[in-house]
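Engineer: For reference, the sequence and a predicted model appear below.
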Amino acid sequence: MLVGYARVSSVGQSLEVQLEALNAAGCEKVFAEKRSGTTTAGRSELADALSFVREGDVLVVTRLDRLARSANDLHSVVKKLTDKGVAFQCIQQSSIETSTSTGKLLLGVLASIAEFEADIRRERQREGIDRAKAAGIYKGRKPSVDVAAVRALREQGLGGSEIANQLGIGRASVYRALSG
């Protein structure tokens, strides 16, 4: 059985193109979610897909980065699949298929390239933020906690949980405001 997995990073993005490609590839069941791909943790549809597949099945994705953004995560998922007797196929990247030696080699090479690209993108983003900070343009996120209000309520004798409830913030934010 061909089982598809589709993922986009944010709610505003569309899964439509991936779903169409997976259906065109013959996937009988498709799991889809809108979650970040920086880690496999917290991706319930991926976990469901990995639980669903059985020996002889093939897990299909449109591109490698839809499954994992790091080589470690990708190899971990592929190992889980291999241990279950499930093959892996990527349709838009030279039809990578782990049932062949060449496919396994290509998977490793492309996973390394994908991780390299992600690292380069993070470095460029960090450089841009550092330049913007130096120029006084980038100030970071605006504070969401009114530190003065937190301290005033503490002086009135309220505890951390009471302050958090009254201001609609988390307790950890209260304690950070009090310590900072």
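Structural biologist: Arrived safely, thanks for sending. Predicted model, so just to flag it, every value in this text is computed and none were measured.
Engineer: make it CA atoms for all contacts and neighbour counts henceforth
Structural biologist: Will do.
Engineer: residues making contact with stretch 72-88?
Structural biologist: By Cα atoms under 8 Å, 6 or more residues apart in numbering, the residues outside stretch 72-88 that reach it are 39-40, 50, 53-60, 67-68, 96-99, 108, 111.
Engineer: mind listing what's buried in it?
Structural biologist: Neighbour-count burial for stretch 72-88 flags 73-74, 77-78, 81, 84-88 (criterion: 16 or more other Cα atoms under 10 Å).
Engineer: Next step: the residues you listed restricted to strands.
Structural biologist: Residues of the buried residues of stretch 72-88 located in strands (DSSP state E): 87-88.
Engineer: In helices, which of the buried residues of stretch 72-88 fall?
Structural biologist: 73-74, 77-78, 81 (DSSP state H).
Engineer: nearest to residue 127, of those?
Structural biologist: residue 73 (26.2 Å; Cα to Cα).
Engineer: wait, which of the ones in helices among the buried residues of stretch 72-88 is closest to residue 150?
Structural biologist: residue 73 (41.2 Å).
Engineer: picking that back up, need the buried residues of stretch 72-88 in JSON lines with distance to residue 116, can you?
Structural biologist: Converted to JSON lines, these look like this (distance: Cα to Cα, whole Å):
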{"residue": "73", "distance to residue 116": "14"}
{"residue": "74", "distance to residue 116": "14"}
{"residue": "77", "distance to residue 116": "19"}
{"residue": "78", "distance to residue 116": "19"}
{"residue": "81", "distance to residue 116": "24"}
{"residue": "84", "distance to residue 116": "29"}
{"residue": "85", "distance to residue 116": "29"}
{"residue": "86", "distance to residue 116": "27"}
{"residue": "87", "distance to residue 116": "25"}
{"residue": "88", "distance to residue 116": "22"}
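Engineer: structure B:
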Amino acid sequence: MALIGFARVTSRQQDLEAQLEALNGADCSDIITSQKTGKTDNNAEQIEALITQAQKGDTVILTKLYRLGHSAHKVLVTLKALHDKGVAVKTLDGQIDTFSDDPTQKAMAQLLVIFADLERSSAADKSASNQEKKPKKGRKNKPLDQAHYAAVKKLSAEGTSISQLSKQFYVSRSEIEKVLDT
């Protein structure tokens, strides 16, 4: 009867460390991780690996239930597959323990999945809305001043390309070209 941890993050900016620390603290004998990096999203493969690895009597430990999938449907499908194998699922936040065959506990697990999906969707909507409102970090809205002119000319003379200068000073290539023409 093994304790198998499962940790998942959905973007490159997120970090698995907090989940891994919590799962190690729960004495998981093995931890399967899934992390979206760039164009690669191996969540489906890692969920399949989890289902394959887990054996009757094992318990899958999660920090939160929604770590099992991107939608309520995927979480429920995974829960069913694990339950059919005789594998329990527990969350470290104490909200889910599918080891029980109690109908109330099953209904509670399904409701929590739905609410977790709703919460995740709301958070994603808020995040997208906030991103639209934020100005880009590091962008200058001011034109280059005389000090910048000298720096641009010096760097150009040293071989820095117009594209590199444009990125470095957060201005368009044409702005750099104007500075170099003066």
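Structural biologist: That came in fine, so what should we check first? Keep in mind that this is a model prediction, so the values were computed, not measured.
Engineer: and which of the buried residues of stretch 72-88 of the first structure is nearest to residue 119 of the first structure?
Structural biologist: Of these, the one sitting nearest to residue 119 of the first structure (Cα to Cα) turns out to be residue 73, at 14.8 Å.
Engineer: Now check the second structure for the residue matching that closest one.
Structural biologist: Under the alignment (TM-score structural alignment), residue 73 of the first structure pairs with residue 74 of the second structure.
Engineer: Kindly report the same for residue 113 of the first structure.
Structural biologist: By TM-score structural alignment, residue 113 of the first structure lines up with residue 115.
Engineer: Residue 166 of the first structure now?
Structural biologist: Aligned partner of residue 166 of the first structure by TM-score structural alignment: none.
Engineer: With residue 98 of the first structure as the reference, measure out to the nearest residue to residue 55 of the first structure once chain neighbours are set aside.
Structural biologist: Distances taken as Cα to Cα, 6 or more residues apart in numbering put residue 85 closest to residue 55 of the first structure, at 4.5 Å, once the chain neighbours are dropped. For residue 85 of the first structure, the distance to residue 98 of the first structure (Cα to Cα, to the nearest Å) stands at 11 Å.
Engineer: Kindly report the same for residue 179 of the first structure.
Structural biologist: Taking Cα to Cα, one finds residue 179 of the first structure at 53 Å from residue 98 of the first structure.
Engineer: With neighbour numbers in mind, choose between the two.
Structural biologist: Neighbour totals were compared for residue 179 of the first structure and residue 98, and residue 98 leads with 21 against 8 (other Cα atoms under 10 Å).
Engineer: Test my guess that that one contacts residue 89.
Structural biologist: Yes - using Cα atoms under 8 Å, residue 98 of the first structure is in contact with residue 89, at 6.7 Å.
Engineer: quick one: the helices in the second structure?
Structural biologist: 17-25, 43-53, 72-84, 103-133, 146-157, 162-169, 173-181.
Engineer: most packed of these?
Structural biologist: Neighbour counts (mean count of other Cα atoms under 10 Å) averaged over each of the helices of the second structure peak at helix 72-84, with a mean of 17.
Engineer: mean per-residue distance, it to the first structure?
Structural biologist: Once fitted to the first structure, helix 72-84 of the second structure is off its aligned match by 0.8 Å on average (mean Cα distance after the TM-score superposition for the first structure).
Engineer: Let me see the contact set for the corresponding residue of the second structure for residue 5 of the first structure.
Structural biologist: Under the alignment (TM-score structural alignment), residue 5 of the first structure maps onto residue 6 of the second structure. Going by Cα under 8 Å, 6+ apart, residue 6 of the second structure touches 23, 31-33, 50, 60-62, 67-68.
Engineer: And the buried ones among the residues you listed, selectable in ChimeraX?
Structural biologist: This is how ChimeraX selects the buried members of the contacts of residue 6 of the second structure, with burial counted by 16+ other Cα under 10 Å:
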select :23,31,33,50,60,61,62,67,68
